[in-house]
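Enquirer: Pasting the sequence and the predicted coordinates here, then a few questions.
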Amino acid sequence: MTKKRILQIDKVNTHIVEWLKSYAEKSKVNGFVIGISGGVDSAVTSALCAQTGLKVLCVEMPIHQAHSHVTRGREHIEQLKKQFSNVSSIEADLTSVFEDFKKQVPETSDEHKLHLSLANTRSRLRMTTLYYFAGIYGLLVAGTGNKVEDFGVGFFTKYGDGGVDLSPIADLMKSEVYELGIYLKIPNSILMAAPTDGLFGDERTDEDQIGASYDELEWAMLLTDSEITTNVFTEREKEVLKIYKKLNQNNQHKMNPIPVCTINC
């Protein structure tokens, strides 16, 4: 199998921080706004943005949020504000907005489609909120997606958490985000928590939804075509490969540019 790369985390940290600062300065903006979820991706992203010295606004956007997610996010924000004077935070409780939205749209008897559509609605309400603050304060919306989510299985909401101005950690595997999180001294409560998108108002994890762990998905993502055709896999490896291939194929519409109908006639 293709070997995982070995990163010099301190150099990766410096590279991303310099990239963020350069992009912001060229864009003539004041800094960054990030949605804080209580997960490792948003914690690492906000810590990277904070190191630029530019304005960083951390936004909490609870919608019937699990208490554990809220407390983890606040622990990280408080730690970040103590360390960096350029970091501030604000809470925009979107629960009532979400409930009002549900009253204005028709229900459906298909429970699966209903729950999935409402989960994606939560994400899109948060994206709208982040761009509100971005417009008010002259900031860029920093994405928090990692490489597995953004380019492997497409585990994000189109025009939700996928609606961003730039993606600082999208070339990092989930395991590499954790490496960077340890280097940045992200709170253990976040580093030890099971990854979750928090869009369903319960404690279901990303693994519960996807059917495979991030370590398993990284394994599948790193396999070469020749390895797939020649290797002998265990039953679990076959199942993980099937999950990865299905999600990668079904979510290409998220990962590829919007198709444009070109007029040649």
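Expert: Great, that's in hand. Residues are numbered from 1 along each chain as shown.
Enquirer: okay, CA-based contacts and neighbour counts for the rest of this
Expert: OK.
Enquirer: quick one: contacts for the spatially most central residue of the chain?
Expert: Taking CA atoms, centre = their mean as the criterion, G145 is the residue nearest the geometric centre of the chain, at 3.2 Å. Counting by CA atoms under 8 Å, 6 or more residues apart in numbering, G145 makes contact with D41, F156, D161, G162, S167, I169, A170.
Enquirer: Same question for A66.
Expert: For A66, the contacting residues are G198, G201, D202, E203, taking CA under 8 Å, 6+ apart as the criterion.
Enquirer: of those, closest to L222?
Expert: Taking CA to CA as the measure, G198 is the one of those closest to L222, at 27.2 Å.
Enquirer: Quick check: that closest one touching I63?
Expert: No - checked against CA atoms under 8 Å, the pair G198 and I63 is beyond contact range at 9.1 Å.
Enquirer: okay, pairing it with this:
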Amino acid sequence: MQTQKVINHIVQWLTDYAQKSGAKGYVVGVSGGVDSGVVSKLVAMTGLKTLLIEMPIRQKEDQVNRAKEHMKDLESKFENVQAMSVNLTPAFEELYKTFDVHDEEFPNEKLAFANTRSRLRMLTLYYYGQINGLLVCGTGNKVEDFGIGFYTKYGDGGVDVSPIADLYKTEVYELARALDLIESIQNAIPTDGLWDAERTDEDQIGATYPELEKIQKEWGTKSESDYKGRDLEVYKIFSRMSKAAQHKINPIPVCDIPEEYRN
């Protein structure tokens, strides 16, 4: 990949989009991971107002430290960057008490609360984006957004623009190196940070990003019978998750009313 050309292309695309939209710049949620690290620096390079927000919710200390270190690094290098931390743990705890289900009858409750964390962060980004005249910049990559749908609908999927959604995770890591991000971000193990117990993306998905990328690149040209061994296992994971995520990946279905019914 021609990393510098990709970097320049994304920075120009972000600049043009903000200017055409009449926005002052972008707000980015910074998690301490490589995706948000790359996106936040690309946004900073536009020269437009860039607001970086770290939003811990029962967060692991290493994730918080990486996010703060990265934001401090960008603030020191770009005059247009402002960073802040918004502790969402108290708000989440109130929601946790308010919903008040906590019953084994609902096996998906833990997942629902994990997604609630992501949606609470989305609310926060849009609040600060609106009062500052900024667009919310997404941090999802191609595998997450268009492969297996590994994101929260109306959570981290609730954004105005997605500058790296056409890049595979391995390509995002390439950009991280080319952008000379701090080492802790470049070496961060992918995790969504939505669970009390440490769960990496690989733990949750059952496959690595390079394994998933191989399947996604061949998707539509090969079928299950073309794979064996570990590739077959990953194919089945990808297929199952992709099918389950179509409600996220596809536009919201609209019930079209026949014209004759309007008369």
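Expert: The structure has been received and is ready for your questions. Note that the structure is a prediction, hence the values are computed from the model and not measured.
Enquirer: still on that earlier bit, just the buried ones among the contacts of A66 of structure 1, please.
Expert: Neighbour-count burial (16 or more other CA atoms under 10 Å) is assigned, among the contacts of A66 of structure 1, to G198, E203.
Enquirer: Now do the same for the residue nearest to the centre of structure 1: helix, strand or coil?
Expert: On the three-state scheme (DSSP: H, G, I helix; E, B strand; the rest coil), G145 of structure 1 is labelled coil.
Enquirer: To which residue of structure 2 is it aligned?
Expert: Counting by TM-score structural alignment, G145 of structure 1 lines up with G140 in structure 2.
Enquirer: same deal with S189 of structure 1?
Expert: Under TM-score structural alignment, S189 of structure 1 pairs with S184 in structure 2.
Enquirer: Quickly find the element holding that match.
Expert: For S184 of structure 2, the host element (DSSP states H and E) is helix 183-186.
Enquirer: Just name whatever secondary elements that helix is in contact with.
Expert: Taking 3 or more CA pairs under 8 Å, 6 or more residues apart in numbering; DSSP states H and E as contact, the helices and strands that helix 183-186 of structure 2 lies on are helix 34-44, helix 61-77, helix 169-178.
Enquirer: ok, back up a step: can you tell me how far the residue nearest to the centre of structure 1 is from V105 of structure 1?
Expert: Taken as CA to CA, to the nearest Å, the spacing of G145 of structure 1 relative to V105 of structure 1 amounts to 29 Å.
Enquirer: any idea which of the contacts of G145 of structure 1 is closest to T14 of structure 1?
Expert: Here the nearest of the contacts of G145 of structure 1 to T14 of structure 1, counting by CA to CA, is I169; it sits at 12.6 Å.
Enquirer: residues contacting the closest one?
Expert: Contact partners of I169 of structure 1, counting by CA under 8 Å, 6+ apart, are D41, T45, G143, T144, G145, N146, K147, V177.
Enquirer: Report the buried members of the residues you listed.
Expert: Buried positions within those, assessed by neighbour count (16+ other CA under 10 Å), are D41, T45, G143, T144, G145, N146, K147, V177.
Enquirer: check contacts around the last one.
Expert: Going back to what we said before, that points to V177 of structure 1. V40, D41, V44, N146, I169.
Enquirer: Just tell me what it corresponds to in structure 2.
Expert: Across the alignment, which pairs residues by TM-score structural alignment, V177 of structure 1 is matched by V172 of structure 2.
Enquirer: now the second one
Expert: With TM-score structural alignment as the criterion, the equivalent of T45 of structure 1 in structure 2 is V39.
Enquirer: So the closest residue to Q12 of structure 2 other than its chain neighbours: helix, strand or coil?
Expert: Closest residue in space to Q12 of structure 2, ignoring its immediate chain neighbours: T46 at 7.2 Å, by CA to CA, 6 or more residues apart in numbering. At T46 of structure 2 the chain is in coil, as set by three-state DSSP.
Enquirer: doesn't V11 make contact with T46 of structure 2?
Expert: Yes - under the contact definition of CA under 8 Å, T46 of structure 2 touches V11, with a separation of 5.6 Å.
Enquirer: just to revisit the earlier point, ok, so of the contacts of I169 of structure 1, who is nearest V12 of structure 1?
Expert: V177 (10.6 Å).
Enquirer: From K21 of structure 1, how far off is the closest one?
Expert: Applying CA to CA, one obtains 20 Å for the distance of V177 of structure 1 from K21 of structure 1.
Enquirer: Which parts of structure 1 are helices?
Expert: Assignment of helices within structure 1 using DSSP state H yields the ranges 9-27, 40-50, 67-83, 95-104, 111-137, 147, 174-183, 188-191, 206-210, 214-222, 225-230, 235-250, 252-255.
Enquirer: deepest of the ones you listed, which one?
Expert: For these, average neighbour numbers computed from mean count of other CA atoms under 10 Å are highest in helix 40-50, which has a mean of 26.
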